[in-house]
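Asker: Here is my input; please provide its structure:
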Amino acid sequence: MDYRISARHPGRAVTYTAKTEEAALAKYEELVADGVPFEITDADGVVVDDIDLEERIDARGEA
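Answerer: Next up is the predicted model:
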């Protein structure tokens, strides 16, 4: 599932795309560490956070 990450870097807005939950989680952690405000949405437009991403990774592993 693709994830859209809308980040608001100082002076510019940037949109990233992550193809997997792992990639989205890595970008989440990077943006948090840099103090950049952002929002992640999945392919259905649902806003997700790190807990949601980790749950989806775990659920996929259990399937």
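
Asker: hey, let's count contacts and neighbours off CA atoms from now on
Answerer: Fine.

Asker: Tell me which residues touch the most centrally placed residue in the chain, please.
Answerer: In the chain, the C-alpha nearest the mean C-alpha coordinate belongs to Ala24, at 3.7 Å (Cα atoms, centre = their mean). By Cα atoms under 8 Å, 6 or more residues apart in numbering, Ala24 lies in contact with Tyr3, Ile5, Thr17, Ala18, Ile40, Leu53.

Asker: Second input sequence below; structure requested for side-by-side comparison:
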Amino acid sequence: MRVSRQLVEKTEDALKAGGLPPLAWYDVLHELAEAGESGLRPFELIDRVLLAQYGVSRLLARLEA
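Answerer: From the prediction side, this is the model:
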């Protein structure tokens, strides 16, 4: 688990240095793309990503803006 955490941290740092969105955005966007035209309801998205409910809600609000 420690290696996984380090990999995520390094990836997050690289994304930030490149001026790109956080890794969580890509996770959410991937799940939405996989869902296709029908999309996902927020509670379905929460079940599919590694974010807490409040994190998904905040992220969706930022993506919609």
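
Asker: And the TM-score between these chains?
Answerer: The TM-score (TM-score structural alignment, normalised by the length of structure 1) is 0.31; 31 aligned residues with a Cα RMSD of 3.4 Å.

Asker: now, among the contacts of Ala24 of structure 1, which is nearest to Glu62 of structure 1?
Answerer: The closest of these to Glu62 of structure 1 turns out to be Leu53 (Cα to Cα; 14.4 Å).

Asker: so the closest one touches Ala26, yeah?
Answerer: No - contact criterion Cα atoms under 8 Å: Leu53 of structure 1 and Ala26 do not qualify, at 10.2 Å.

Asker: how about the residue nearest the centre of structure 2, secondary structure?
Answerer: Centroid-nearest residue in structure 2, with Cα atoms, centre = their mean: Ala24, separated by 2.4 Å. With DSSP: H, G, I helix; E, B strand; the rest coil as the basis, the three-state label of Ala24 of structure 2 is helix.
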